[in-house]
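Novice: any chance you can model this:
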Amino acid sequence: MSELQLKEVREVVRKARASSAPGPSGTSYKVYKYCPKLLLRLWYILRVFWRRGRIPDQWRVAEGVWIPKEENSTQLDQFRIISLLCVEAKVFFSAVSKRLCTYLAENNYIDTSVQKGGISGMPGCLEHTGVVTQLIREARENKGNLSVLWLDLENAFGSIPHKLVQFTLTKHHVPSRCRDLIADYYSNFRMRVSSGEITSSWHKVEIGIITGCTISVTLFSLAMNMLTKSAEPECRGPRTNSGQRQPPIRAFMDDLTVMTESVPGCRWILKGLEELVEWARMRFKPAKSRSMVLRKGKVVDKFRFNIADTAIPSISEKPVKSLGKVFDCSLRDTTSIQSTCTELDGWLKSVDKSGLPGKFKAWVYQHGILPRILWPLLVYAVPISTVETLERRCSWKACVSLLAGGTPADEELMGPLQLAVQQPQRRLFTLVSQEAIVATIHHLGNPKAKRPKDVAMFHEVTEQAMVLLDAGQEVPCELMANILKFQLLQVKASDQQRMATKKGSEEKSKAGPASATKHKASGNRANEDTPPAGVTMERQTKLRRRGEDIQTPKYI
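Specialist: All right, here's what the predicted structure looks like:
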């Protein structure tokens, strides 16, 4: 490999995030983004390290931070470590990683149909989920057979041996200069971890790759590709409707998915993977793994898979969430879509009740809510009607027209216009007048009065206006603007309630003929249970109505 070029270093710095946290050196990407002369000087230094094949000791230290893997994490194994490294080391190994990926891709050393993660320019997560979903859907529709295993490696990044990384690089004929650089980088790497105000002492990293390092993703993907390809000859994968044979093992970093048409074939692959992972001094986690067996298009639970004498739970017992998509025994997306709609409603209500100004609410929606809602729309088969409903919830707009009369003729014309707007067929029009605002203030402004349950937010502004009106003062312009905002929110709430009611009535009308047929089919049975009109039903309660004779008990 030739020496590092200046354009490679510039490309790495240009694509890096300026807001990335600095490492032990205290220097961030922003320094090299805005100082071209410093970037040129950094390139000179990186060329020397590349030529000598040695990594400085300042680059082989990291500050670790614990982050939770799941909600309500309390145990140590429920956290992972993210390392803060020197920016100069990240720039250097980003360029090395890009060269390594190019070398592996040109020589076809990584099968992208098997390993999706860690390969630049490959939409691996979406393609991995899409292929698995397509195979399950075809097996369900064609009433075919399919066996699926979702396997999870325990502490995958932290348990992969350094010898396995070196063996993988040698097996794939990586040039010696690159292998020597990586070996020297991991030879004396030290790390300390902080949690709150407590910081541990320095520890030498003797096993596992460094999370947060720019070359660690490529090294891990290469090692996992070698392990998965070694277990493939145990059995063939399923065939799609187009006749194309799919690989039996698919991997996205440490998430493995095994798919075969027969249960014995799936067991053979699981046994081969278990032996290879044990040889690599790693292990699977049965508690987080899942299994599913389809027979004639239906989920059956009579087949079990084991890892080290521990049974793998099936999706009938515990649904699995793989790469952001939930798979359950129904093999449908209805429950997940309903959960997504419920979560969106909760997020929107939380933002509305936060009390933030409008521009901050828009920022939270754009950068917080919208990215979270786009992924479920990609991986689930969401109906277009549901998408339109979500769009209406997120993008409700009001068209406001202000009418102000200056002459008596204008006042006369405004009267018929108000009457026309208030007609029943014009349900999308809402009239807001000064008299209506005053009536709303007197109705909701009294703090002792009982308010309805469906009152809109920010109704507190009416209390302030009520105090001013009781004192005989006029409502200022700023407070009147807030009251108008409250009125628009109330219009929005009523409009959304109207649309929900309309949707419910449409669903009932669609389900009407089916329910009528069902009622007709069960009519004879219902008539048998119903007594004749002249027969009085016997009362089972011991309570007495007012005026009835109370029988005094007789004692002997």
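Novice: from now on I want contacts and neighbour counts done on CA atoms only, so please keep to that.
Specialist: Noted.
Novice: am I right that Val326 sits in a strand?
Specialist: Yes - assignment of Val326 by DSSP: H, G, I helix; E, B strand; the rest coil places it within a strand.
Novice: where's Ala481 relative to His442, distance?
Specialist: According to Cα to Cα, to the nearest Å, Ala481 and His442 sit 17 Å apart.
Novice: for the comparison step, fold the sequence that follows:
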Amino acid sequence: MIWEAIQRAKAEKLNLDVVWLDLANAYGSVPHEMIQLALRMYHVPEKVILKAAEGSAGPANLGGGCSMPLLKAFMDDTTIICSKEDETMRMLTRLDVLMLWCRMEFKPKKFRSLSIRKGKVDKATTFTVADQRIQTVKSLGRCYDSCIKDARRGAETLDLASERLLAINKCGLQGIFKICCLQLMLILKLLWPLLAHDICSTTAEAIEAKINKYTRKWLGVPPGLSDVAMYRQKAKLKLSMKSILESLNAAKPDYSPC
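Specialist: Sure thing, here's the model as predicted:
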């Protein structure tokens, strides 16, 4: 949802502020049993801190009658999304007060912000909670930078695949164990950026070609063996392998060529 909001602001030349915050020692600073006891004793609803902060500003306006909640949180990460700079400042101030109230604090080093003005990234806009310029930042696996495009992510994923395949190839394991490393670890690691970002399908096909090349080598089969023979699930000699393209299409049915 955050990426869609950024893309919409860019396409429709809107204003948008996105601020990523991270809590310091969110789980170790307070005994969990005490938190649960206090919540039950005072009948405090869930997400009380987020709900209290939301009252300082209205929802982010994304144009076309669309809006988005100001606060999104996952574990100890919190994201603020506002369409006005003054609302962003009020939200940050309110959150800062609430963090002091509950004896917690943010990690200033992990604080990042992205400001869009009339569809373009504005690097001059800064906020007082942690006066830091925009940098490439990851939020739940997605990378954000000043270009607001995913083209760079495709090249990075392809380079990652090449690097890790070469590392597996150089290790001293037997071929079958290299296949296990590929199927149980590397493919899963590569699937996440392919799913999280809008990466062209030709990049996934290039990764698949590299994987198939090494797979044939590790299995000791002829280079001309077709992909159908390796990944076919209904053949008499069925190999316990999955194609990264098949896994990608199963998880993201609308994945189509550029």
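Novice: now what about the TM-score between them?
Specialist: Overlay of the two chains. TM-score (TM-score structural alignment, normalised by the length of structure 2): 0.78; 223 aligned residues with a Cα RMSD of 2.7 Å.
Novice: thinking again about what came up before, Ala481 and His442 of structure 1: which is more packed in?
Specialist: His442 (17 against 13; other Cα atoms under 10 Å).
Novice: who touches that one in this structure?
Specialist: Residues in contact with His442 of structure 1 (Cα atoms under 8 Å, 6 or more residues apart in numbering) are Met466.
Novice: corresponding residue for it in structure 2?
Specialist: Here His442 of structure 1 stays unmatched in structure 2, going by TM-score structural alignment.
Novice: so His442 of structure 1, which of the three states?
Specialist: Following three-state DSSP, His442 of structure 1 is assigned to helix.
Novice: read off where stretch 183-198 of structure 2 ends up in structure 1.
Specialist: Counting by TM-score structural alignment, stretch 183-198 of structure 2 corresponds to 366-381 in structure 1.
Novice: for that stretch, give me every contacting residue.
Specialist: Contacts for stretch 366-381 of structure 1 (Cα under 8 Å, 6+ apart): 126, 129-130, 324-325, 333, 337, 340, 344, 347.
Novice: using JSON lines, lay out those together with distance to Thr389 of structure 1, neighbour count and secondary structure.
Specialist: Conversion of the contacts of stretch 366-381 of structure 1 to JSON lines gives the following (distance: Cα to Cα, whole Å; neighbours: other Cα atoms under 10 Å; DSSP: H, G, I helix; E, B strand; the rest coil):
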{"residue": "Leu126", "distance to Thr389 of structure 1": "24", "neighbour count": "15", "secondary structure": "helix"}
{"residue": "Thr129", "distance to Thr389 of structure 1": "25", "neighbour count": "18", "secondary structure": "helix"}
{"residue": "Gly130", "distance to Thr389 of structure 1": "25", "neighbour count": "15", "secondary structure": "helix"}
{"residue": "Gly324", "distance to Thr389 of structure 1": "22", "neighbour count": "13", "secondary structure": "coil"}
{"residue": "Lys325", "distance to Thr389 of structure 1": "21", "neighbour count": "18", "secondary structure": "strand"}
{"residue": "Asp333", "distance to Thr389 of structure 1": "17", "neighbour count": "17", "secondary structure": "coil"}
{"residue": "Ile337", "distance to Thr389 of structure 1": "12", "neighbour count": "18", "secondary structure": "helix"}
{"residue": "Thr340", "distance to Thr389 of structure 1": "12", "neighbour count": "17", "secondary structure": "helix"}
{"residue": "Leu344", "distance to Thr389 of structure 1": "11", "neighbour count": "19", "secondary structure": "helix"}
{"residue": "Trp347", "distance to Thr389 of structure 1": "16", "neighbour count": "16", "secondary structure": "helix"}
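Novice: those residues: which two are farthest apart?
Specialist: Greatest spatial distance among those (Cα to Cα): Gly130 and Trp347, at 27.1 Å.
Novice: list the contacts of Ala53 of structure 2.
Specialist: Ala53 of structure 2 sits next to 91, 94-95, 98 when contact means Cα under 8 Å, 6+ apart.
Novice: one more pass at 10 Å, please.
Specialist: 70-71, 90-98 (Cα atoms under 10 Å, 6 or more residues apart in numbering).
Novice: test my guess that Phe303 of structure 1 contacts Val148.
Specialist: No - counting by Cα atoms under 10 Å, Phe303 of structure 1 stays clear of Val148, with 11.5 Å between them.
Novice: any residues in contact with both of these two?
Specialist: Joint contacts of Phe303 of structure 1 and Val148 (Cα under 10 Å, 6+ apart) are 263, 291-293, 314.
Novice: map Ala251 of structure 1 onto structure 2.
Specialist: Using TM-score structural alignment, Ala251 of structure 1 sits opposite Ala73 in structure 2.
Novice: sec struct for its match, please.
Specialist: Per three-state DSSP, the local secondary structure of Ala73 of structure 2 is strand.
Novice: now the closest residue to it other than its chain neighbours, what's its secondary structure?
Specialist: Spatially, and ignoring its direct neighbours in sequence, Ala73 of structure 2 is nearest to Thr79 (6.1 Å; Cα to Cα, 6 or more residues apart in numbering). What three-state DSSP gives for Thr79 of structure 2 is strand.
Novice: can you tell me the number of residues neighbouring Thr79 of structure 2?
Specialist: Neighbour count of Thr79 of structure 2, defined by other Cα under 10 Å: 19.
Novice: residues contacting it?
Specialist: Thr79 of structure 2 sits next to 2, 18-22, 70-73, 112-113, 139 when contact means Cα under 10 Å, 6+ apart.
Novice: take these and keep only those in helices.
Specialist: Judged by DSSP state H, the subset of the contacts of Thr79 of structure 2 located in helices is Ile2.
Novice: distance to Leu184 of structure 2 and neighbour count for the contacts of Thr79 of structure 2 - can I get that in CSV?
Specialist: Output for those, formatted as CSV (distance: Cα to Cα, whole Å; neighbours: other Cα atoms under 10 Å):
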residue, distance to Leu184 of structure 2, neighbour count
Ile2, 30, 15
Val18, 35, 21
Val19, 35, 19
Trp20, 32, 19
Leu21, 33, 23
Asp22, 31, 20
Leu70, 38, 25
Leu71, 35, 19
Lys72, 32, 15
Ala73, 30, 14
Arg112, 33, 23
Ser113, 35, 26
Ser139, 24, 13
